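> build me a structure from this.
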Amino acid sequence: MKLATFNINGIKTRLPQLLDWLDKEEPDVVCLQELKALDGMFPQAALKEAGYSPLWKGQRSWNGVAILAKGEQPPLEIRRELPGDAKDDQSRYIEAAVDGLIVACLYLPNGNPQPGPKFDYKLAWFKRLHDHAQELYNSGHPVVLAGDFNVIPTDLDVYKPVSWKRDALMQPETRQAYANLLAQGWTDSLRHLHPEERIYTFWDYFRQHWQRNAGLRIDHILLNAELAPRLKSAGVDSWVRGQEHASDHAPVWVELGQAKAFAKRKKP
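The predicted structure follows:
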């Protein structure tokens, strides 16, 4: 199984690029963020024609998350919001059962400018994610947390740390929140398989950052203990970022082996 996450940065604007990527790379499950569209404007018909059944939660002009499953069977919705704050109406989280997995698609708040209310919201959202992720981790089911975390975990994950030292994405509190999440036992797929490689998933539109490969790694796929042993490979489809009218993110993906096949290999 190939599972991917992609901050599309406007699904109406970048639908051709999304469809092209789906056709070429053929992921089985996809988590999308930053749809920037109301529910009624989501391109359900085009995605179904491309062979994908979607589950989505939109929002006007901002945010929005979706899970796509290859084939005619759509993801089975579990929840459409992150627990812990009934007043939070931002569309940043959706969770579903797909092909035997629990898939949590998330778009963590950016938090800029910091300090301030947006950064406070980011840390509060992160705490809610931490609490719910612990429940998911302990569920006994294979679980994946995938999305745009808006976190630069370490200096290896940014082209020039000094340029981002005041940004909310790499504040000590942000990095500690991510470290606390991993401490539950989650496996950061890309970093696990490429421990010393500079890999980026985001290049902003300014100062020729894409052309200079001046990027950040802020899109992550985390696997719990039931799922991590099935991890075979992981990477970034960086070619998508080089397309005309591209998102400023590129898709991140993992290849997962079959559960039965893995169990059979583990027998003495």
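> make it CA atoms for all contacts and neighbour counts henceforth
Noted.
> burial check on Trp239, number of neighbours?
Counted by other CA atoms under 10 Å, the residues lying close to Trp239 total 11.
> ugh, wrong one, I meant Ile102
Using other CA under 10 Å, Ile102 is surrounded by 21 other residues.
> wait, a strand at it?
Yes - when DSSP: H, G, I helix; E, B strand; the rest coil is applied, Ile102 is found to be in a strand.
> excluding sequence neighbours, find me the nearest residue to the residue nearest in space to the middle of the chain.
Nearest residue to the geometric centre of the chain (CA atoms, centre = their mean): Gly147, 1.2 Å. Nearest residue to Gly147, sequence neighbours excluded (CA to CA, 6 or more residues apart in numbering): Leu106, at 4.9 Å.
> in which helix or strand does the one you found reside?
Take DSSP states H and E as the rule and Leu106 turns out to sit in strand 101-107.
> quick one: distance of the longest helix seen in the chain to the chain centre.
Longest helix of the chain, by residue count under DSSP state H: helix 117-137. Relative to its parent chain, helix 117-137 has a centroid offset of 15 Å by CA atoms, centre = their mean, to the nearest Å.
> could you also give me the structure for this second sequence? I'd like to compare it with the first:
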Amino acid sequence: MKVVSWNVNGARAVHRKGAWDTFVKRCGDADVIGLQELKATPEQLPEEMGDPAQFNAFFNVPTQKKGYSGVALYVTEEPDRVLTELDVPDTEGRFVAAVYERRKLVIANVYFPNGGGGEERMAYKLDYYDAFLSFIENWRRAGYSVLFMGDVNAAHEPIDLAHPTANEGTPGYNPDVRAWIDEVVRAGYTDTFRHLHPRAATYSYWDLKTRARERDVGWRIDYVFCSNDLLPQLTDAAIHGDIFGSDHCPVSATIAE
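Model (predicted):
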């Protein structure tokens, strides 16, 4: 099972630039695709994104602030249930999950809050983190395996960003957000890319305003995590830095079935 995650930073813009065609050529063989930051409703998307022929497509979009946030989950195998709510207020369309009861598997796609803009937004980010961890832990206690992907909006370790010292204390690299990823790992989930590439200083996000991608001054804030019971089946994890169109690039993992 190949899983691909991409923060597209505007799905219509990615399509207009031709980047979606490149993505499909490179990653269209995936069994699961999670997109974040759609900035559009399904009805506003080109057909191949809003209703892709080879996938079952599920969306969660903002109910108040239009043209903001939004996530999509494409899966080749139709799930038994689709969930779009966590135990935290969310009008921003940040979460969608597929439940496979026979396979005892939950696949979640999440666009976590950035946390910038003041103490209230950072508090919301941390609450969202906690609500999501509670969600996946509840499923694990019920005997399910878990795969989750998305823009976590946090770099975990110094190797995960080009300038760790200069960015200490920022919304994406402060003790609280790093500690949450520690908690996820302690709870029994593995960062698939870091597991297979322990020393790779490879990034998934670059600030477009400073043309940071040209200098590879980036952050690794996009992840695919798996519950540890799936770890023996993990065969590949990659960051697709040669796919453009967004300030993020796709990341992927492959779990043998």
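> care to give me the TM-score?
TM-score for the superposed pair, counting by TM-score structural alignment, normalised by the length of the second structure: 0.89. Supporting figures: 249 aligned residues with a CA RMSD of 2.0 Å.
> about what we covered before: counterpart of the residue nearest to the centre of the first structure over in the second structure?
In the second structure, the residue matched to Gly147 of the first structure (TM-score structural alignment) is Gly150.
> do the same with Gln33 of the first structure
Taking TM-score structural alignment, the alignment pairs Gln33 of the first structure with Gln36 from the second structure.
> do Lys118 of the first structure as well
Lys118 of the first structure maps onto Arg121 in the second structure, by TM-score structural alignment.
> try Arg92 of the first structure
Under the alignment (TM-score structural alignment), Arg92 of the first structure maps onto Arg94.
> all strands of the stretch 151-257 of the second structure, in order?
Remark: strands assigned in the stretch 151-257 of the second structure by DSSP state E, counting those that start in this stretch are 189-191, 205-206, 218-219, 222-227, 234-239, 251-255.
> in a markdown table: the ones you listed, plus mean neighbour count and distance to Ser145 of the second structure.
Below are those laid out as a markdown table (neighbours: other CA atoms under 10 Å; distance: least, CA to CA, whole Å):
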| stretch | mean neighbour count | distance to Ser145 of the second structure |
| --- | --- | --- |
| strand 189-191 | 22 | 10 |
| strand 205-206 | 24 | 28 |
| strand 218-219 | 24 | 28 |
| strand 222-227 | 25 | 6 |
| strand 234-239 | 19 | 13 |
| strand 251-255 | 23 | 12 |
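> let's have these in a markdown table, adding distance to Lys125 of the second structure.
Below are these laid out as a markdown table (distance: least, CA to CA, whole Å):
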| stretch | distance to Lys125 of the second structure |
| --- | --- |
| strand 189-191 | 20 |
| strand 205-206 | 19 |
| strand 218-219 | 18 |
| strand 222-227 | 16 |
| strand 234-239 | 25 |
| strand 251-255 | 22 |
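> so for Val24 of the second structure, which of those sits nearest?
Among the strands of the stretch 151-257 of the second structure, the nearest to Val24 of the second structure by CA to CA is strand 251-255 (13.3 Å).
> which strands or helices does the closest one pack on?
strand 2-7, strand 222-227, strand 234-239 (3 or more CA pairs under 8 Å, 6 or more residues apart in numbering; DSSP states H and E).
> how about 10 Å then?
Here strand 251-255 of the second structure is seen to pack against strand 2-7, strand 32-36, strand 145-151, helix 192-196, strand 222-227, strand 234-239 when contacts are counted using 3 or more CA pairs under 10 Å, 6 or more residues apart in numbering; DSSP states H and E.
> just checking, the residue nearest to Gly147 of the first structure touches Glu95?
Yes - between Leu106 of the first structure and Glu95 there is a contact under CA atoms under 10 Å: 8.6 Å.
> for those two, work out which one has more neighbours and name it.
Leu106 (29 against 26).
> so what's the more buried one up against?
Counting by CA atoms under 10 Å, 6 or more residues apart in numbering, Leu106 of the first structure touches 5, 31-34, 63-66, 81-82, 91-95, 129, 145-149, 219.
> swap in 6 Å and give it another go.
Applying CA atoms under 6 Å, 6 or more residues apart in numbering to Leu106 of the first structure gives the contacts Arg92, Tyr93, Gly147.
> that one pairs with which position in the second structure?
In the second structure, the residue matched to Leu106 of the first structure (TM-score structural alignment) is Val110.
> one more: Asp237 of the first structure?
Using TM-score structural alignment, the partner of Asp237 of the first structure in the second structure is His240.
> how many residues are close by that match?
If you count neighbours by other CA under 10 Å, His240 of the second structure ends up with 20.
> how about Cys31 of the first structure?
Residues contacting Cys31 of the first structure under the criterion other CA under 10 Å number 32.
> try the one 4 residues further on
Each residue near Leu35 of the first structure was counted by other CA under 10 Å, and the total is 29.
> what's near enough to touch it?
With contact taken as CA under 6 Å, 6+ apart, Leu35 of the first structure is in contact with Gly10, Ile11, Gly64.
> try it again at 8 Å.
Applying CA atoms under 8 Å, 6 or more residues apart in numbering to Leu35 of the first structure gives the contacts Ile8, Asn9, Gly10, Ile11, Lys12, Gly58, Gln59, Trp62, Asn63, Gly64, Val65, Ala66.
> turn those into CSV, including secondary structure, neighbour count and distance to Gln258 of the first structure.
Listed next are the contacts of Leu35 of the first structure as CSV, based on DSSP: H, G, I helix; E, B strand; the rest coil; neighbours: other CA atoms under 10 Å; distance: CA to CA, whole Å:
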residue, secondary structure, neighbour count, distance to Gln258 of the first structure
Ile8, coil, 25, 28
Asn9, coil, 20, 32
Gly10, coil, 18, 33
Ile11, coil, 22, 31
Lys12, coil, 15, 34
Gly58, coil, 23, 32
Gln59, coil, 20, 35
Trp62, coil, 17, 36
Asn63, coil, 25, 33
Gly64, coil, 30, 30
Val65, strand, 28, 27
Ala66, strand, 29, 24
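> and Asp130 of the second structure, how far from Val177 of the second structure?
11 Å (CA to CA, to the nearest Å).
> these two - which one has more neighbours?
Neighbours per residue, other CA under 10 Å: of Asp130 of the second structure and Val177, the larger number sits with Val177, 24 against 17.
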